[in-house]
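A.B. asks: I'd like to go over a predicted model; first the sequence, then the structure.
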Amino acid sequence: MTRRSPNTATPAAVIASTWRRLDEVPALLAWWTVLGAAVALGGTERVSPALALIVGAIAFIAGMRRTLEAFCHWRERAALAGRPLLFWTTERFLKRVKACPSHHVWFGLGFDWRPEHSQKLYELTKIDPSVLTPPAWSLRLLGRGTGKPADSIGWSALHGMDPHETDLTVAEKTLEGGTLIVGTTQAGKGVLMNLLVTQAIARGDTVIVLDPKNSRRLRDAVEAACRHAGRPAPYTFHPGEQSDGVRLNPLADYTRTSELASRITAVMDEEGPFAAFAWSAVHVIVGLLTVCGRTPTLAAVHAALTLGIDTLLEEALCRRWHPGAVEAARAEAGRRGLKGRAAFDFVLAQWEQTGQTDPAIADGIAVFRHDPEHYAKITASLVPVLTMLTSGALRDTLSGADVGATLRPMISLKTVLTRRQVLYAALDALPDPVVASALGAILLSDLAALAGERYNTRQTGERVCLFVDECSNVMNRPLIELLNKGAESGVRTTCAMQTVSDLAARLGGPDEARMALGNFNNVIALRTKDLVTQRFVTETFGRTAVANVDAALSASRTADDPLAFGVGYAERVTSRREETIPPDVLGKLPNCEFFASLAGGRLVKGRLPILITKEPS
């Protein structure tokens, strides 16, 4: 493929050699015939040896030139047959990665997409690519095998816009701005996620994987990467497994009680005054738990919301008041004939008369004196979510004691970060998407708080790589904040999703989805059928000048003389600004092939190997 002319003020700037017939064949056959004739006649008396040598040399040079030109063009057309799927073992993949420049991330095999490739792509849409694709026997002669199978999914010619491919690598710093992977089901999102996770583990980074699908392939890839890197086995978390993995307390680590309130209310879909009331209620409960010396858990917050704050508030009073004061106040209330809420309100009044101050207790008293029916209404949106997260096996998984009947250890995300470990968290969205969404939201809120702590204490040297599959299930404000500001605290985020519409449904509208997507500096697009998603992706690819040939045929004659007529034919090359990649092309990508827009404006076309346990026979 020839490059466009650098003379941008001339028509040649938009014209390059693209698809055509093998026009060199007649010429090369003629030159090789001349060479054969020169060799044959050079040994006879009809032609002098000197003349035969000169003619033969000229014919050889011209024939070789035409043959090389034909071979190069034939090779470009052979690339339209595509390339079959790659299957690599983890060992082979890691060897390939080690051969790349240091501090770089390997994204696949492919080439940088230039304006010439766009020109070839637009012109190829005018005809059936099979007309240009050489027969299978010639592909084997070129060492390309048989190309992509005819029954494979997608348009194999897309990766044939360039016959050459190389390792696609980007500097690690490029990934600090967030990476988005989009693609429909079975297009290769999991394959790319496996490759990126494996590299992060091999680098020794702290790795956290949130997988709503509970993909066996992704989990196996995480475990295999840890083995090959010589790292401890990953922590595995599953909300439904009570005999394996670890338990997680998302409220274990905090610097301010307000963080826990924000963390818990992040699972709510509502915004506005009801969300503010819910935040205030949780903040009061967490404050009282802290006064009582109890570790805040989801179960403790849920109990205080549903059963009332009375017991917790009384326990806090016993901690702050002198011994026996609460019992004495209750006895006095009994002598006055007070019972229930009235009796406890009397106890609170006695506390207030002592002049002692405690912000958590003061807030608790205000909540207790709030109208119970109204209080139940303003916290009603939070109770169902907490009920889901504290029911059945989840109660012990998220709120269990550090030491109990279970043999599963209780950890927190801070444990993972401190020990530079690997965590694979399966959210199990298929049977219970609501719980998976709430669970992912609260874990992301926990990580966002830890990122803020790392930034405030300048502990940003050790990288944390966060991978979120099917991010439309768990996208929330904390995840957006991680994308927006996480790089400053050493957190690099990679998210995968299917469509922009899924994200819009999660966040409440297309504008909110666009706001979230604007935080990704790198966009990798596999096959996607959704038009909205296609347009979003191709917008990031930009536009380029595409040449088009307009043909005009004219005829004229005069009425006076029927034999006087004229005909004309004209061709005109025009240039228009078109999408660098047409949106509909994204719906034709084969499995494990992608277009990517990387930070800094680099556009690439690539393909991915599938990681396997052993080499295929």
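C.D. replies: Cool, got the structure.

A.B. asks: make it CA atoms for all contacts and neighbour counts henceforth
C.D. replies: OK.

A.B. asks: got a list of contacts for stretch 381-395?
C.D. replies: For stretch 381-395, contacts defined as CA atoms under 8 Å, 6 or more residues apart in numbering pick out 239-242, 265, 267-268, 270, 274, 278, 298-299, 302, 305-306, 396, 398-399, 435, 438-439.

A.B. asks: ok, structure two:
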Amino acid sequence: MAQYHAVETLLRPAVELYSVAVCMSAAVVCLVAPWSLALTPSVGVGGACCCAALGIIRLRQANVVLRYRRQMRRLPRYVMTSRDIPVSDLRLFIGKGFRWDQRHTHRLMQTYRPEFRRYVEPSMLYQLARRLEARLEFARYPWSGIPKLLGSDHVLNPVRPLPPVGGLPRLHAVEPNEIDVTLPLGERVGHTLVLGTTRVGKTRLAELFITQDIRRGEVCIVFDPKGDADLLKRMYVEAKRAGREEGFIIFHLGHPALSSYYNSVGRFGRITEVASRIAGQLSGEGNSAAFREFAWRFVNIIARALVELGQRPNYTLIHYHVVNIDELFIEYAVHYFARIDKKAWDVIVQLEDKIDEKNTPRHMVGREKRVIAIEQYLQSTKLHDPVLDGLRSAVRYERTYFDKIVASLLPLLEKLTTGAIAKLLSPDDEDLNDYERALDWQRAIRNRAIVYVGLDALSDTEVASAVGNSMFADLVSVAGLIYKSGVDNDLDEYASLKGIPINVHADEFNELMGDEFIPMINKGGGAGFQVTAYTQTMSDIEARIGNRAKAGQVIGNFNNLFMLRVRETATAELLTKQLPNVEVYSTAVMSASTDSSDPHGDTAFTSNTQDRVTATSIPMLEPAHIVALPKGQAFGLVQGGQLWKIRMPLPAPDPDEEIPKNLQTMVECMRARYFPADEKRNPAPAPDQNASVQAYLLDEPPAYEAEES
């Protein structure tokens, strides 16, 4: 309804209905008894039409007030199947909402005034129904049917319970006219940060974004540390619906038998990246910084030697050679002398025969005799090779001292090379050439693949963090090569990847990030990377990095911000402090009287009453409003500071959401470990995990089908 006054008030009785009743009554009289108004029948029809038109106008105005009051307590249901999600090549659909401005702040402030409380809070009848429902929960028949009747979610139930979303509906009800909220795809390259506490809709928002990315035919990489079965199912269903199921790749640490292979240190642009990806997982605080540098150096020495020997580095090889550095030193010496001096081994064998405990240097005690002989030969010949010199420096350390300085590295390597994940993270070349079960980022980007990465962080946080961080580092390396392909003509293999949008969705990204994540969001946009990160609070990022300045550096690289309900005030202020102050208006009735000082005058006193409008400057939003958001609702700060209030569509089941039995095996196993908040905790026994999830691409029956039949 148009407002012509300084102060807008929609929380009031719908007085327009009185005008509607009068207008409709007059229209009836004009039609039925025009003679009572001294009208002819033809003029009476015209008068009835005019009265009816005025009544309709006033009814529309009354409906605005009535709908506004109704939505203050219950918003209309917003449900959408994944098939109905609109997909555009220009814009990203987010949900329904409106752009927040001064009017909405003014309306929101009115809802907190005591005179408007009866329009905002549940009615007395509703509260009585809830109390009665609680008291009769364990009652016997026939009283036991009353709670079911009162609690039925049906439109004919006048006291039906509110949706289980919590929060304050008024935050969205301040604007009765919603529109579709979208984000231009060109803005996504500036990266997006989604903040929200547990179980408020972050994963649902991720499903909404991922669904559109898959249907647009773009590269979609999803990191899921906790293992959400519904998210995995949604990705496969959308891939199948888009005809892209052959490009669907699954990597899951919790299900090695069903997962693709991946060597996170086997591909690199520079050899030093291998050491950075491994040593980067170690603590760098205090005295640990020195041991971290030692670990980096020795891993770099081993990686260089392996590459020179024609072997692809992996966790198993590096772990083996950290423990047995002598063997690698001998192997590389054989390789080196075969190229430089083929007669060297004759001299080395003679020196080896002469070595005993008396002539063994103190720092070489415990080393193999051949290692000592090679070292003596190199000292006499003055030969120099960068890789061999590095290995020499390693073996010249006293054995016990060497074990101490690499002690911080060994626990990490043992976790990454123990059990079934050893084969998964350290595949041989034959496994990596198996395109159906090998994950390679370059090949995945070129084929516009859909990649799901489940890290099973609930079982082993450290391994999940190490693998996820290494994957980020690997992606940063690929991004650098793609970015340089337009400058360096020698990178033709990466030139074909330039211009491909690469959507990276990192759920709980605070558990995965490290120093490698910063260059991805800082410079990855030039290579087509579009990162959407999901986490709970700012403190999670700061606690993970251990540095407040770096945490601010990470947050400062996200141009788009979507904030759902949060519980930390500092996180809420990340949004509210970026908004301006606005003026809200309020009215006050002023009454005054003045006695007359003239005893002989005709006026004994004067009085006046006036309505005074005052303006007060307040923040556009307060942190308390972010804390009170219902589930599935968010504030979005996009496109250079535009504030939008958004609510996401609730998911509705699709009749064609079927997945192969092999993939259903993994989904059921994941659900056995992870429970959404709205599911009962009585899981069924986990099915056999030895069935191959990759068989769904080949339509092969899994092994457990034969056992069931």
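C.D. replies: Happy to help now that I have it. Since we're looking at a predicted model, the values are computed, not measured.

A.B. asks: quick one: TM-score?
C.D. replies: Once superposed, the chains reach a TM-score of 0.86 (TM-score structural alignment, normalised by the length of the first structure), with 595 aligned residues with a CA RMSD of 3.5 Å.

A.B. asks: Would you write a ChimeraX line that selects the buried entries of the contacts of stretch 381-395 of the first structure?
C.D. replies: Restricted to buried positions by 16 or more other CA atoms under 10 Å, the ChimeraX selection for the contacts of stretch 381-395 of the first structure reads:
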select :239,242,265,267,268,274,278,298,299,302,305,396,398,399,435,438,439
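
A.B. asks: So which of the contacts of stretch 381-395 of the first structure are in helices?
C.D. replies: Counting by DSSP state H, the part of the contacts of stretch 381-395 of the first structure found in helices is 265, 274, 278, 298-299, 302, 305-306, 396, 398-399, 435, 438-439.

A.B. asks: Adding distance to residue 175 of the first structure, write these out as a markdown table.
C.D. replies: Below are those laid out as a markdown table (distance: CA to CA, whole Å):
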| residue | distance to residue 175 of the first structure |
| --- | --- |
| 265 | 30 |
| 274 | 37 |
| 278 | 36 |
| 298 | 34 |
| 299 | 38 |
| 302 | 39 |
| 305 | 42 |
| 306 | 44 |
| 396 | 37 |
| 398 | 32 |
| 399 | 35 |
| 435 | 30 |
| 438 | 27 |
| 439 | 26 |
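
A.B. asks: now, the most widely separated pair of those residues?
C.D. replies: The distance between the two most remote of these (CA to CA) is 28.9 Å, for 274 and 396.

A.B. asks: mind checking how far stretch 319-332 of the second structure is from the chain centre?
C.D. replies: Average the C-alpha atoms of stretch 319-332 of the second structure, do the same for its chain, and the two points are 42 Å apart (CA atoms, centre = their mean, to the nearest Å).

A.B. asks: quick one: which helix or strand includes the alignment partner in the second structure of residue 122 of the first structure?
C.D. replies: Aligned counterpart of residue 122 of the first structure in the second structure: residue 109 (TM-score structural alignment). Using DSSP states H and E, residue 109 of the second structure maps to helix 102-110.

A.B. asks: now the helices: where do they sit in the stretch 451-600 of the second structure?
C.D. replies: Using DSSP state H, counting those that start in this stretch, the helices of the stretch 451-600 of the second structure run over 461-484, 492-495, 517-523, 538-545, 548-555, 569-576.

A.B. asks: Out of these, which one sits most buried?
C.D. replies: For these, the largest average neighbour count (mean count of other CA atoms under 10 Å) is found in helix 461-484, namely a mean of 23.
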